[in-house]
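**Student:** this one's sequence-less:
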């Protein structure tokens, strides 16, 4: 019976498999991007004939509009891959001026039948009836020996794969699929011209692609917060190593009249190899078509096959309104830099432009929750608005991970609905395991519920997904402080300050750790560094300094700082909670409980840490403390 016929092309020490596109150097698979492999196959099939640039564009890039510069780039890449020049002379691809390219190496076409290949394979277990004379007992097959043989074969194969991975820096001989890319960073596109206009679009495209790839649960995808610091003068491979990813997508964005032009490339951070490159040219009105094409091509360059559900996730449109998308992107960009005042009107505009834009409702919910966290007055109004917006988003799209996170955040910080919050965070992570915010707030919830090991696992997962985030140091350090691991907590926040030297929360956390360690002189030193004018001291440092001055016997300064803190607490609920902690450290239980009761009634979000707050330790044996904890459903 004849088998399937397969065609190969051999030239020099290379073999090109045209049926299952791949290039081999002797017995080693050579990594070649898909478009470069298509070009090589076309040139080799027409060897000694000139292939025009027009034919290359129509055949290799038939579904994509690209510049002719892509041809030059791909030819250069092929020449480098083939080790083109020997003694300065071309031996594979020749440029024919004004006409195209010609493959000039000697090519041998090889035709093989799969049946022929099988026929040459020895039959390891022969038909015993032909070998054993009649009347003689048939020997038993020694299955244990066969098992040993198969185990040895398996180990040999594994060793061969390891050897293949290890040679030439580890990855040079592997195809994209064999490289086992498990983590990816999508960088904001470098903008060419109209910088201010294009920057929000660049972030919007990156955010959309991050969300789409993250929802597949095939790769760990770094969040927008991790990549937004990427600047035009950064080296993408160096930045990728800082992000601890296997692959990184970078490119440029340019607007020309009414068109958007993107040039993209996907790089393996581990050895610098280019895994894919593509160019896109669309009208500004086709932004969603651009998102779909980009999402599919990038993902297909990393994985062998996508199922129907995955394709649907990659081409999901949160809105069909281009202006609403741009407004949402601007709002998200403002929110990422904590500019809440500018973020809110952008999200509101996106909702007016498209009342069914679930993601815009989620963005506005996040903005109101952030506003509540930083406001000096009662925060119920902002949290109520955030809850309503998150619920509206889920009505429009029940499968939106970000909306479940937004709702869980309100349930945790304001409603103190621990079961409801956990349900929301778990659902968010089911829908998108790369949702860093969900991991972050889930870790805080688990710590509140005294499920410390789970809390640490969630906190470490968040930091694994976003290793450059200073923000993520705070929940992790809070868990470590809760466990009494002050030195470890100090290492975490010190590293955060190295990433963001102006991060106030991290500096506060350092002061808190030194206060809990009893190093009051250090607290005073740091407080005076941050606030040379005592009258400008914020509530957190005022609370710590008042206690530190009291502990070292500087009562005049302690009293001065306490009065300053009391003045802040008259209008700021957050300052009132810090005043309660200071009263506890003074042993003034009645004043401390009066402040905590008011914080409880107005649902100050810092109350969620009350049960295990070290600075409230003197109150724990008081029946009023147990009653307060029970009211919050946090009793043991």
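**Tutor:** Perfect, I can see it now. Note that the coordinates shown come from a computational prediction; the quantities given were computed from them, not determined experimentally. Residues are numbered from 1 along each chain as shown.

**Student:** drop to CA atoms for contacts and neighbour counts, all remaining ones
**Tutor:** Noted.

**Student:** ranges for the strands of the stretch 151-300 of the chain?
**Tutor:** 183-186, 190-192, 220-221, 247-256, 259-268, 274-283 (DSSP state E, counting those that start in this stretch).

**Student:** Tell me which of the ones you listed is the most buried.
**Tutor:** strand 220-221 (a mean of 27; mean count of other Cα atoms under 10 Å).

**Student:** List of residues touching that one?
**Tutor:** Residues from elsewhere that reach strand 220-221 (Cα atoms under 8 Å, 6 or more residues apart in numbering): 182, 183, 184, 185, 186, 210, 213, 214, 434, 465.

**Student:** quick one: the closest residue to the second one other than its chain neighbours from residue 227, how far?
**Tutor:** Once its chain neighbours are removed from consideration, residue 183 has its nearest residue in residue 220; the separation is 4.4 Å (Cα to Cα, 6 or more residues apart in numbering). With distances defined as Cα to Cα, to the nearest Å, the gap from residue 220 to residue 227 amounts to 14 Å.

**Student:** Below is structure B, check it against A:
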């Protein structure tokens, strides 16, 4: 192993390794004979990037294969359960070249000294020769490991010279065949095309995933100023064709292409991605990925990260920062998409990390605003706590980039739910959609506004458009059920939510809207069952309040009052919407208490108040004068 030029040779021939796999090898060899903890290894190899342990395991597996490990055969790396890894091959350091000899399975000598004699010195099984150490150029220090694991690998001068000669030949070969520069660095790949992946599933959902990954990869790679990336509109023409990458290279005038295969297994998406150097007709890198559909954003992030490492580009500090900030942004969006309390908090952390790297990152500020908005929706923050922070972040994003569709969408949500400014709400939503027509959340939240102002047909159209843009999103699909319910189309709401629950029984938004539709049709037992199941899944005060209302309208006053007590106790732990408490009193027929809680909702600027006029739960209050005053 030549650490200076980052080359690993086997019998004089180069062994292909990705940069991260080579980093793992260096780290393990530097600490030869010693256990390197998994956390320490991940921090060393990915110092500025959060990665899961599975990434490390996968790369160690690739390293083992490259070194030639096999069951019952030579062993280079030992897994130490629950701790980490240890390099167990014998090593010899000489003039900047490090040779490793695998430790045969079960080769620890009976004396426990790993080949040492009784005095702890190397047993002279070979003619004694001079010992050689790392040169200063390697920036490594020879660290002898425990005697039981590391023995000095001694070679004769003739053997050393022969090996050195092979190394020179190999380096010259690499220069000739891979286009390394005179300075010892490989020529950078400065043009690339991401070709449509081959879809081995053959269903519409997989086609959508394919498009999503290709679009995201192209956007990600386009962040590098030095790299010319062929637009998606151009490469889309290759979909479904038998492709010769070399011909594509000539047609598009690119040095490299990304190709791949995609297969869906239930809620798991499997992808094989490859980076091909067309100039040298060589595969520079290939990797297999398995992710849940809900984490589809992370597939693209993983692939783009690995491609960056293999393009041989010399990035300056600012370019590296922008790429790292973008990766953190993608992680933040993936966490936000989960719509759970933990996911939203994770999203805030990732977006803040991206902003710390790039203070002018408008998209990250918009993501931050979305997280605070959703923390209010899911009752983790009071409106007065979450919305001001969301508004500050969205405004900052627009100060940086006034054409940021995500930020306009975030601000529209705030104008609607917090500022109660309908004119500004409409303007912001329309601006967002004009800037980025395919941004699904803009259509989703615009539909919520439209249904609240009784523009039902438009609301349904926008909700359907959301589902078209995000066909795999249960959030988008369940939202259409919600709009159907508020529009008085309960049968359609029931049909929509049942479809979702067949695919994902844990979708509590679908449980919520299905229960409401059942309740509107007088099917109280079915409604109670859905709310009970949704409560078990989510633990949400909103779901508990809906259950209380269902008990009330079904005539079960005792259980409804019990829910009211539970909500009162819960208020000390998390935010409980006054609007939802008022709904229970409506079900109990206590209009005085219902209006008391609705007035409190006005004081707190409860987010659900904007639905008051169209919410079937409050239909019995319409004839009361106080209801008109509230509107």
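**Tutor:** Received, thanks. Source: prediction; values computed, not measured.

**Student:** now, which of the contacts of strand 220-221 of the first structure sits nearest residue 255 of the first structure?
**Tutor:** Using Cα to Cα, residue 186 is the member of the contacts of strand 220-221 of the first structure that lies nearest residue 255 of the first structure, at 20.1 Å.

**Student:** count of neighbours near the equivalent of residue 433 of the first structure over in the second structure?
**Tutor:** Under the alignment (TM-score structural alignment), residue 433 of the first structure maps onto residue 437 of the second structure. Residues within reach of residue 437 of the second structure, counting by other Cα atoms under 10 Å, total 14.

**Student:** ditto for residue 614 of the first structure
**Tutor:** 16.

**Student:** and residue 482 of the second structure, what element?
**Tutor:** Element membership of residue 482 of the second structure, judged by DSSP states H and E, is helix 474-486.

**Student:** who are the neighbours in contact with residue 218 of the second structure?
**Tutor:** 194, 229, 230, 231, 232.

**Student:** Also residue 213 of the first structure?
**Tutor:** Contacts of residue 213 of the first structure by Cα under 8 Å, 6+ apart are 219, 221, 295, 299, 314.

**Student:** Likewise for residue 200 of the first structure?
**Tutor:** 326, 329, 330, 333.

**Student:** please redo it, this time with the cut-off set to 6 Å
**Tutor:** 329, 330 (Cα atoms under 6 Å, 6 or more residues apart in numbering).

**Student:** any idea what it aligns with in the second structure?
**Tutor:** Match for residue 200 of the first structure (TM-score structural alignment): no aligned residue.

**Student:** Roughly how far does residue 200 of the first structure sit from residue 353 of the first structure?
**Tutor:** In terms of Cα to Cα, residue 200 of the first structure sits 18 Å off from residue 353 of the first structure.

**Student:** now residue 297 of the first structure
**Tutor:** For residue 297 of the first structure relative to residue 353 of the first structure (Cα to Cα), the value is 30 Å.

**Student:** and these two? which has more neighbours close in?
**Tutor:** Comparing residue 297 of the first structure with residue 353 by other Cα under 10 Å, the one with more neighbours is residue 353, at 17 against 13.
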